[in-house]
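> with the sequence up front, the predicted model follows.
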Amino acid sequence: MSRFDIKSAAEILGALAHENRLRIFLLLADAGPDGISAGVISASSDLTPSSVTFHLKELSRTGLVKSRQQGRFVIYSATCEYIAPVLEFLHSKCTPLSADT
């Protein structure tokens, strides 16, 4: 995303607004750049493989997750580059609370 706007922020926040997608994203962020397979995600999250695949597709669509082929497996990893910009975008729109209130 070259320019962060409300549509971009909504897509990122929308992808993370689902509890299972947020769990998957956090699991991938904890795994680091080496990533993990969908099977490991499924076993770690108590989600069915088809559910994991569905949620990974949505996270990938928004750029929050990337994948690579490693032998017979597809390895997924979190792409955290959009997290800071969406938080900065939201923060820039918020008015700090007054110390008097």
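In hand now; what should we look at? Numbering: from 1, shown residues only.
> C-alpha from now on. contacts and neighbour counts both.
Noted.
> would you map the helices across the protein?
Along the chain, the segments classed as helices by DSSP state H run 6-16, 19-31, 38-45, 49-61, 83-93.
> quick one, which of the ones you listed is nearest to residue 77?
helix 19-31 (5.3 Å; Cα to Cα).
> use this one as the comparison:
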Amino acid sequence: METNSAVGALSALAHEGRLDVFRRLVRAGAEGMAAGEIARATGVLPNTLSSSLNILSAAGLVKSRRAGRSIIYTAGYDRMRELLGFLLEDCCGGKPEICAPLVAAASRRCDAEGRAC
């Protein structure tokens, strides 16, 4: 991932409301969530949610698909993995034990929530 691309993704996440939406979509998995469902879950007004989804989408962090009359939003997992990889790229400096607690913490959380990560 290029630095400019990482900055764009981090910028899209650097807002409390957008971060909340993104995290909810990550938890929703491949099923995703309809826009109305996201709005109810977050308490965000539809026009604000639309703006947030557009910003996250432009950064590649959210994808959408039409299902009947609804638009279903899902997290852009590939982009998320690229961003996390970029952030961890220089983390270990040849010492993988530095980043091992991150992997363990993520695994514990996924196990506790009963989902695959």
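Perfect, I can see it now. All of these numbers come straight from a predicted model, not from anything done at the bench.
> any idea what the TM-score is?
Once superposed, chain against chain, the TM-score is 0.84 (TM-score structural alignment, normalised by the length of the first structure); 93 aligned residues with a Cα RMSD of 1.4 Å.
> what's the local residue count around the residue mapped onto residue 92 of the first structure from the second structure?
Aligning on TM-score structural alignment places residue 92 of the first structure opposite residue 89 in the second structure. Residue 89 of the second structure sits with 10 neighbouring residues when counted by other Cα atoms under 10 Å.
> what's the counterpart of residue 55 of the first structure in the second structure?
In the second structure, residue 55 of the first structure lands on residue 52 (TM-score structural alignment).
> residue contacts, that match?
17-18 (Cα atoms under 8 Å, 6 or more residues apart in numbering).
> one more time with 6 Å
Counting by Cα atoms under 6 Å, 6 or more residues apart in numbering, residue 52 of the second structure makes contact with residue 18.
> what about it, distance to residue 1 of the second structure?
According to Cα to Cα, to the nearest Å, residue 52 of the second structure stands 23 Å off from residue 1 of the second structure.
> now residue 18 of the first structure: how far from residue 69 of the first structure?
For residue 18 of the first structure, the distance to residue 69 of the first structure - Cα to Cα - is 26 Å.
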